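K.L.:
quick one, fold the following:
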Amino acid sequence: MRTVGVDLSARPRRTAVSVIDWSGERAVVHAPILRCTDDRLLELLTALGEEDRAGVDCPFGWPVAFVEAMAAHAAPHPDWPGRDAAGDDDLRALRYRRTDLLVARHAPRFPLSVSFDKLGSVAARWARLQARLARLGHPVDRTGAGRVAEVYPAAARHRWGLPLGTVDELTAAAPWLHLSGTARQTYATDRDAYDALIASLTARAIGVRRTAWPTAADAGPARTEGWIHLPEPDSLPGLLHD
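P.N.:
Here you go, the predicted structure:
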């Protein structure tokens, strides 16, 4: 099994990728790919095999309420949702996806808003990549049911008890991770690369069914908005053998 973790940014300059090969008693971490372009990302994602998984740190969609509000505002006779006096409830629905609200209960900080924060530029890049993947015959299921899923490294680290966010801390918790000296140094000094490594480990957790999947009530919004796969607590040590 191969896992690919992508720490996506709006531009290649801050986009990093981590690839891990899982075999027997070893999980070999390759040197990170830095400044990753769209073409390189497409090459990696279209090469995924049947058992391979990829985790991408980026919202896969926008809140349904936000999309509907934009469509209403763009209509010939503009309208805007919400009728309460202060508008707080309406703004919350426009700001956050269902998965954001659920993950916030288990994360060290509230996820950024894809509709109200700068994260939207990253999501726009991913939306373009999703469309290109579909045209190449590799459509993305935004619930994570396919080979590519949405992940959130900060929340994954929190679930795995990795508050420091260092390579030494990670390898102490997962001593079966094999990193060469050069690769280890880059992961230790480049935050984007480290987040990509956590994303790749989360992709493994998805592949072995050790993450939270949408319930029946969550499935509808997840197919449109995306779904953050949150690892089960303390699942990191067992990922090699699951």
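
K.L.:
C-alpha from now on. contacts and neighbour counts both.
P.N.:
Will do.

K.L.:
quick one: the strands in this protein?
P.N.:
For the chain, the strands defined by DSSP state E cover 2-7, 16-23, 26-29, 53-57, 148-150, 177-179.

K.L.:
how about Leu34: what's its closest non-neighbour residue?
P.N.:
In this structure, Leu34 finds its nearest non-sequential neighbour in Ala16, 4.6 Å apart by CA to CA, 6 or more residues apart in numbering.

K.L.:
so which of the strands of the chain is nearest Gly82?
P.N.:
Closest to Gly82 of these is strand 148-150 (CA to CA; 29.4 Å).

K.L.:
got the contact list for the most centrally placed residue in the chain?
P.N.:
Closest residue to the average C-alpha location of the chain: Val151 at 2.4 Å, with CA atoms, centre = their mean. Listed by CA atoms under 8 Å, 6 or more residues apart in numbering, the contact partners of Val151 are 55-58, 199, 202-203, 228-230.

K.L.:
let's see if you can find the most crowded of the residues you listed.
P.N.:
If you count neighbours using other CA atoms under 10 Å, the busiest of the contacts of Val151 is Thr202, which has 35 neighbours.

K.L.:
now do the same contact list for that one.
P.N.:
By CA under 8 Å, 6+ apart, the residues touching Thr202 are 5, 55, 151, 153, 156, 229-231.

K.L.:
ok, now how distant is it from Arg128?
P.N.:
As defined by CA to CA, to the nearest Å, Thr202 lies at a distance of 23 Å from Arg128.

K.L.:
this one as well, want them side by side:
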Amino acid sequence: MRTLGVDLAAATKKTAVAVLEWGQDSVRLVHLALDVDDHEIVELFDFADMTGIDCPVGWPRALIPFLTGHLNFDAGPVLAYDGIEGRRLLAYRDTDRFVTARTGLIPLSVSADRLAHPAMRCAVIQARIAALHGAQPRDGSGRLAEVYPAASLKIWGLKARSYKGRGKSETESLSLLLGNLRRQAPWLDLGGHEDRLSGSDDLFDAVVASLTARAVAVGLTIVPDDAHAAAALSEGWIHLPAGRLTELAC
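P.N.:
Alright, predicted model coming up:
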């Protein structure tokens, strides 16, 4: 099995990918890259059994009628989301609320934060994949699943605070986090990329995304139940690990 992890940014400069090759007795990082464009992501998707992408694959369902009402001067759909609770429905997806309830983490809003920029790029990538390989269900039941590295790390018991950035403290935190990952997953062969991973949170998150893609592929993530299934198909679904990190290599 090959899993692809994508840490998607709005621009290619901070977009990272990691490909893990899973053998019977080994797991090896066979490809790691930064400054990755759409073409390379789609090409790597072609050779991966499962891809985990760290970016929303959809928008809140409430946002469409709200924007359509605004565009058409139709007050009804707009006023339906008046007030702070209404705006929360416009800002956050069902899966975002689920993640917060399960982990305490609050994902960035795809419609009201800077995350909207990479999400627009992600929509284009999904369209490119669909043209070549067929549309991938947004709930992750195909070969593309939305992942959230910070949540994966927390569920797996890995210290994950304050490792993003280029400051001294962030660099030290990332090095410690990488060390913790290696201790919990001694079966993971990083292919000599340890220095690169300890120096780039983007590359590190791509590896975590690839690990989470493996969890999706072997059924070790939480899938949407009946209460969340419809929303997951249109808005997307963040796959949270449901097992231990050590189970991935089994």
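
K.L.:
just give the TM-score of the two.
P.N.:
Counting by TM-score structural alignment, normalised by the length of structure 1, the TM-score of this superposition works out to 0.92. Behind it: 235 aligned residues with a CA RMSD of 1.5 Å.

K.L.:
leaving out sequence neighbours, find the closest residue to the aligned residue in structure 2 for Ala188 of structure 1.
P.N.:
Matched by TM-score structural alignment, Ala188 of structure 1 corresponds to Ser198 in structure 2. Distances taken as CA to CA, 6+ apart place Ser175 nearest to Ser198 of structure 2, at 4.9 Å, with adjacent residues excluded.

K.L.:
what's the helix or strand that contains the one you found packed up against?
P.N.:
Here Ser175 of structure 2, judged by DSSP states H and E, is contained in helix 168-184. With contacts defined as 3 or more CA pairs under 8 Å, 6 or more residues apart in numbering; DSSP states H and E, the packing partners of helix 168-184 of structure 2 are helix 194-198.

K.L.:
mind listing what's buried in the helix it packs on?
P.N.:
197-198 (16 or more other CA atoms under 10 Å).

K.L.:
average distance between that helix and structure 1?
P.N.:
The superposed helix 194-198 of structure 2 is, by mean CA distance after the TM-score superposition for structure 1, a mean 1.1 Å from where its aligned residues fall in structure 1.

K.L.:
what does that helix rub up against?
P.N.:
For helix 194-198 of structure 2, contacts defined as CA under 8 Å, 6+ apart pick out 171, 174-175, 178, 203-204.

K.L.:
and stretch 73-81 of structure 1, by the same measure?
P.N.:
The contact list for stretch 73-81 of structure 1 (CA under 8 Å, 6+ apart) reads 69, 72, 90.

K.L.:
just the buried subset of the residues you listed, please.
P.N.:
Ala69.

K.L.:
now distance to Asp79 of structure 1 too, for the contacts of stretch 73-81 of structure 1, in JSON lines please.
P.N.:
Below are the contacts of stretch 73-81 of structure 1 laid out as JSON lines (distance: CA to CA, whole Å):
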{"residue": "Ala69", "distance to Asp79 of structure 1": "8"}
{"residue": "Ala72", "distance to Asp79 of structure 1": "5"}
{"residue": "Asp90", "distance to Asp79 of structure 1": "14"}
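
K.L.:
can you pull out the helices in structure 2?
P.N.:
Using DSSP state H, the helices of structure 2 run over residues 38-46, 63-71, 75-79, 83-91, 94-103, 116-133, 149-155, 168-184, 194-198, 201-217, 229-235.

K.L.:
for Thr246 of structure 2, which of those is the nearest?
P.N.:
For Thr246 of structure 2, the closest of those is helix 168-184, at 7.1 Å, according to CA to CA.

K.L.:
give the buried residues for the closest one.
P.N.:
Buried residues in helix 168-184 of structure 2 (16+ other CA under 10 Å): 170-178, 181, 184.

K.L.:
residue in structure 1 paired with Leu105 of structure 2?
P.N.:
Under the alignment (TM-score structural alignment), Leu105 of structure 2 maps onto Arg109 of structure 1.

K.L.:
how many neighbours does that match have?
P.N.:
12.

K.L.:
same thing with Asp96 of structure 2?
P.N.:
Neighbours of Asp96 of structure 2 (other CA under 10 Å): 23.

K.L.:
nearest residue to it in space, please, no chain neighbours.
P.N.:
Distance criterion CA to CA, 6+ apart; nearest residue to Asp96 of structure 2, sequence neighbours excluded, is Pro107 at 5.9 Å.

K.L.:
for the closest residue to Ala112 of structure 2 other than its chain neighbours, give its distance to Val124 of structure 2.
P.N.:
Of all residues not flanking Ala112 of structure 2 in the chain, Ala91 sits nearest, at 5.7 Å (CA to CA, 6+ apart). Using CA to CA, one gets 21 Å for the distance from Ala91 of structure 2 to Val124 of structure 2.

K.L.:
end to end, how far does stretch 130-148 of structure 1 reach?
P.N.:
So stretch 130-148 of structure 1: terminal residues 10 Å apart, CA to CA.

K.L.:
can you name the residues of structure 2 that that stretch overlays?
P.N.:
The aligned range for stretch 130-148 of structure 1 is 126-144, by TM-score structural alignment.

K.L.:
may I see the buried residues of that stretch?
P.N.:
For stretch 126-144 of structure 2, by 16+ other CA under 10 Å, it's 126, 128-129, 136-140, 142-144.

K.L.:
cool, and stretch 226-240 of structure 1?
P.N.:
Along stretch 226-240 of structure 1, these residues count as buried under the neighbour rule (16+ other CA under 10 Å): 226-232, 236-237, 239-240.

K.L.:
so which of the residues you listed comes closest to Gly82 of structure 1?
P.N.:
Gly226 (23.5 Å).
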